[in-house]
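Student: Below are the sequence and a predicted model for it; my questions follow.
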Amino acid sequence: MLSHEPVLAEQAKTWKFLELWVDPVLFPPKILMLIGDQDGTCRIFSPGANYKLVVAHSNYEAAREWLLEDEYERVQGQLLAEEVL
């Protein structure tokens, strides 16, 4: 499997944080990544689908509501872009 570390380091210039969200009802659980950009927009990607963009929102609250509506739960913690550089 290819490492996405160089891609993450490059994208760290535009994103502020990354969160993992999980659908605990499914087995194996479905995982989504929420990436919050420096400008406040948020994008949700699916690692299980080759990091395909699932949906984009204009702010964190809208992205969070979308995930909660689909019964996803946030994994504790955030990865900050400044920690990747």
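Tutor: Looks like it came in fine. Numbers count the residues shown, from 1 in each chain.

Student: C-alpha from now on. contacts and neighbour counts both.
Tutor: Fine.

Student: how about the strands in the chain?
Tutor: Remark: strands assigned in the chain by DSSP state E are 15-23, 30-37, 42-46, 52-57, 73-74, 79-80.

Student: and the fourth one, what other elements does it pack with?
Tutor: The reference is to strand 52-57. strand 42-46 (3 or more C-alpha pairs under 8 Å, 6 or more residues apart in numbering; DSSP states H and E).

Student: Turn the strands of the chain into TSV, including mean neighbour count and distance to Trp66.
Tutor: Below are the strands of the chain laid out as TSV (neighbours: other C-alpha atoms under 10 Å; distance: least, C-alpha to C-alpha, whole Å):
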stretch	mean neighbour count	distance to Trp66
strand 15-23	19	11
strand 30-37	22	11
strand 42-46	21	10
strand 52-57	14	9
strand 73-74	18	11
strand 79-80	14	20
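
Student: Next up, a structure to set beside the first:
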Amino acid sequence: MQTTNTTSSPAPDLVKNNWDFTEVWIDPMLSPPYILLLLCDSKQNCQIYDPKQGDKVVFSSNNYEAAKLWLLEDEYEPVEGRLLAKELF
């Protein structure tokens, strides 16, 4: 699994504490599947967190498409649907 950060990343806690939506992505080739969480804020600053590594940020980007491409390159697949922050609070 590739774990690199981009240089144009927002502050690590900015997205985590102010997220607009989150997606769950899995690597289905592993058993059990490996899970990563994609969180994006309202300005499309996105970070990918690894729950297995204590929610370590493994990738940051200033747009959703770059984060999505990073996951797809590593052969992750999205779990259907998004969780919106406004639905929870």
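Tutor: Perfect, I can see it now. Since the model is a prediction, treat every value here as computed from it, not as a measurement.

Student: Any idea what the TM-score comes out to?
Tutor: Once superposed, chain against chain, the TM-score is 0.82 (TM-score structural alignment, normalised by the length of the first structure); 74 aligned residues with a C-alpha RMSD of 1.2 Å.

Student: Distance to Val7 of the first structure added to the strands of the first structure, as CSV?
Tutor: As requested, the strands of the first structure are exported to CSV (distance: least, C-alpha to C-alpha, whole Å):
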stretch, distance to Val7 of the first structure
strand 15-23, 12
strand 30-37, 13
strand 42-46, 14
strand 52-57, 14
strand 73-74, 23
strand 79-80, 15
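
Student: Indicate which one of the ones you listed is closest to Leu8 of the first structure.
Tutor: Nearest to Leu8 of the first structure, of all the strands of the first structure, is strand 15-23, at 9.4 Å by C-alpha to C-alpha.

Student: So which elements touch that closest one?
Tutor: So strand 15-23 of the first structure, by 3+ C-alpha pairs under 8 Å, 6+ apart, packs with strand 30-37, strand 73-74, strand 79-80, helix 81-84.

Student: quick one: what's aligned to Pro51 of the second structure in the first structure?
Tutor: Here Pro51 of the second structure is matched to Pro47 in the first structure, going by TM-score structural alignment.

Student: what's the neighbour count on its match?
Tutor: For Pro47 of the first structure, the neighbour count with other C-alpha atoms under 10 Å is 13.

Student: For Cys40 of the second structure, give me its contacts.
Tutor: 15, 19-22, 46-47, 64 (C-alpha atoms under 8 Å, 6 or more residues apart in numbering).

Student: what do we get in the first structure for it?
Tutor: In the first structure, Cys40 of the second structure lands on Gly36 (TM-score structural alignment).
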